[in-house]
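Asker: Can you look at this prediction? I've put the sequence above it.
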Amino acid sequence: MTRGVLLVAVCKDGNEMIYPLAFGFAHSECIKSWTWFLKQLRNVIQYPERVMFVSDRHEGIFAGMEAIFHDAAHGVCAYHLS
């Protein structure tokens, strides 16, 4: 039984340090949840055209990216690619 999932966005600063930017709780990792999360994230990012996303290729992330961050670059995590 799934009790929910944690959706997380992290950033890398100029010193190559990773820090949390945003997180949200959802019932499951699905298109609806990722679209909601990315919509909230879009509200706080000032320059989305200068943002790049790296993900694990989940279909919900890709669908949310097309709907919410269609102008941002999107790459695939090398770890998840292998």
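Answerer: Received it, and whenever you're ready, just let me know what you need. Numbers count the residues shown, from 1 in each chain.
Asker: For the rest of this, base every contact and every neighbour count on C-alpha atoms.
Answerer: Fine.
Asker: Please enumerate the strands of the protein.
Answerer: For the chain, the strands defined by DSSP state E occupy 5-12, 18-26, 52-55, 73-76.
Asker: Chain neighbours aside, what residue packs nearest to residue 64?
Answerer: Nearest non-adjacent residue to residue 64, counting by C-alpha to C-alpha, 6 or more residues apart in numbering: residue 35, 4.3 Å away.
Asker: Included below, for side-by-side comparison, is a second structure:
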Amino acid sequence: MDKIKFTFTDSGDVVDFFVLEQTRINGIDYILVTDQEDGDAEAFILKDLSGMEDQEAIYEIVEDEKELEAVAAIFNEILEDISFESI
């Protein structure tokens, strides 16, 4: 499992996430990340907003309910041993 660092632009906080899976839907890259490597953990679906000119990837947490449900369904199919619960 890959571990990546994210820096939040608004606060400057740096957080480590573990990448569980990635997919591309309609030309947009999405990654499923969690804050813990093992056990029950919070998971987030992040959307890549990077442009061709960006040197580093720019991600945003998917918050739109329809988009979130659609992408979560894809990740649910890919990762049969993981279940999602909305909070």
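Answerer: Received, thanks. Just so you know, these numbers come straight off a predicted model, no measurement behind them.
Asker: quick one: TM-score?
Answerer: For this chain pair, the superposition-based TM-score is 0.26 by TM-score structural alignment, normalised by the length of structure 1; 39 aligned residues with a C-alpha RMSD of 4.1 Å.
Asker: still on that earlier bit, quick check: the gap between the residue nearest to residue 64 of structure 1 and residue 26 of structure 1.
Answerer: 11 Å (C-alpha to C-alpha, to the nearest Å).
Asker: Those two: who's more crowded?
Answerer: residue 35 (21 against 16; other C-alpha atoms under 10 Å).
Asker: If we go by neighbour counts, what in the lengthiest helix in structure 1 is buried?
Answerer: If you go by DSSP state H, structure 1 has its longest helix at helix 31-44. Neighbour-count burial for helix 31-44 of structure 1, with 16 or more other C-alpha atoms under 10 Å as criterion, is recorded at 31, 33, 34, 35, 37, 38, 39, 41.
Asker: Mind putting those into JSON lines with distance to residue 68 of structure 1?
Answerer: Formatted as JSON lines, those follow (distance: C-alpha to C-alpha, whole Å):
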{"residue": "31", "distance to residue 68 of structure 1": "12"}
{"residue": "33", "distance to residue 68 of structure 1": "13"}
{"residue": "34", "distance to residue 68 of structure 1": "10"}
{"residue": "35", "distance to residue 68 of structure 1": "7"}
{"residue": "37", "distance to residue 68 of structure 1": "10"}
{"residue": "38", "distance to residue 68 of structure 1": "7"}
{"residue": "39", "distance to residue 68 of structure 1": "6"}
{"residue": "41", "distance to residue 68 of structure 1": "9"}
